[in-house]
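[1] need a 3D model of the sequence below.
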Amino acid sequence: MKKAFLAVGNTLRGDDGICAYLGNLLEKEDLGWKVFYAEDTPESQFNLIREYEPDLVVIGDAMTGIKVGSVDVIDVSDEREYMYSTHNLPMPILISYLKGFCKGVLFLGLNVDIENVLEVNPEISQEAKVTALRGLEKLIEINTIFDK
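    Predicted coordinates:
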């Protein structure tokens, strides 16, 4: 099964770059995932994802407003009260588009402290690094489920 991880988030806004960090961790694990680094514009990677033709895409993005440090697979595909983010298009619209050419699309939210995304900062906090490790554990779990 071909799997892709779409890392979303601005690496110059502190913990908003948590998924780029997670993408690096995932590549080091060598579990067969192709990582796409989208920064602030996830849609910029869609043509590359389409060419790769994965069976599963997991979109990873920093979230706030839920327990800091938690990692959750969340169904936002039909969310009518759109999640607001720094991105140009709401996540449910992006997911809907990806579902047009990918068999499975999941959203992985990594919850960070909002105070750590407000300033220009090219580093993520130690707390976010621990959360990214939890995200890696979740991706390993997803890997196990979808490789059966």
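[2] hey, let's count contacts and neighbours off CA atoms from now on
    OK.
[3] give me the helices and strands touching the longest helix along the chain, please.
    Looking across the chain with DSSP state H, the single longest helix is helix 126-146. Under the contact criterion of 3 or more Cα pairs under 8 Å, 6 or more residues apart in numbering; DSSP states H and E, helix 126-146 touches helix 18-29, strand 71-74, strand 104-111.
[4] report the angle between it and strand 104-111.
    Relative orientation of helix 126-146 versus strand 104-111 (axes from the mean of the first three to the mean of the last three Cα atoms, to 10 degrees): 160 degrees.
[5] any idea how far helix 126-146 is from the chain center?
    11 Å (Cα atoms, centre = their mean, to the nearest Å).
[6] structure for this one too, so we can compare:
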Amino acid sequence: MKKAILCIGNALRGDDGVALEVGRLALEKLPQWRVFFGEDVPENEFGEIREFSPDVLVVVDAMSGFKEGVSEFLDLSDDREYIYSTHNIPTPILLSYLRSICKSTIFLGISVLLENVLDFKEGLSQNAKNSANLAIQKLINLDQSLKER
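    Predicted coordinates:
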């Protein structure tokens, strides 16, 4: 089974880079997964993702709107009105396209405080680092459940 992660975020906007940290952790802890670093223009990776043709693709991005420190797999398939990210393509539209080229596409949202992504600054807050570790554990658990199938 081919598995991949698409990490979305901007490392120069503080906690917006939390998904990029998840990608770095995945390179170390999930070596059988291919990691794509879409950064703040994830559509640049679509060609490579299409060519790789994963059976499972997990899209990871920072988002606000729920309790800080929470990482959740979310179903955004029917929600096209709400813009979840600050990137060029609203997340539900991005996921809709990826679902057309990948057998299974899952969104993993990592909650961060909005004020920690508004300004240009490098580095993650301690809460975002903790959230990245929680998110990688969710991915490790997902990997285990995929192996059991």
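[7] follow-up on the earlier one: got the buried residues for the longest helix of structure 1?
    128-129, 131-136, 138-139, 143 (16 or more other Cα atoms under 10 Å).
[8] do you know how far the nearest residue to residue 15 of structure 1 once chain neighbours are set aside is from residue 69 of structure 1?
    Counting by Cα to Cα, 6 or more residues apart in numbering, residue 15 of structure 1 lies nearest to residue 124, which is 4.6 Å off, once chain neighbours are set aside. Separation of residue 124 of structure 1 from residue 69 of structure 1 (Cα to Cα, to the nearest Å) stands at 13 Å.
[9] common neighbours of those two, please.
    Residues touching both residue 124 of structure 1 and residue 69 (Cα atoms under 8 Å, 6 or more residues apart in numbering): none.
[10] so what's the residue most central in space within structure 2 up against?
    Closest residue to the average C-alpha location of structure 2: residue 60 at 0.6 Å, with Cα atoms, centre = their mean. Contacts here follow Cα under 8 Å, 6+ apart; on that basis residue 60 of structure 2 touches 5-8, 19, 22, 107-110.
[11] same check for those residues, but in structure 1.
    Among the contacts of residue 60 of structure 2, the contacts conserved in structure 1 (both residues aligned by TM-score structural alignment, their matches' Cα atoms under 8 Å) are 5-8, 19, 107-110.
[12] wait, residue 10 of structure 1 sits on residue 37?
    No - Residue 10 of structure 1 is not in contact with residue 37 according to Cα atoms under 8 Å; the separation is 10.1 Å.
[13] those two: who's more crowded?
    Per other Cα atoms under 10 Å, whichever of residue 10 of structure 1 and residue 37 has more neighbours is residue 10, with 25 against 20.
[14] distance check, the more buried one against residue 94 of structure 1.
    17 Å.
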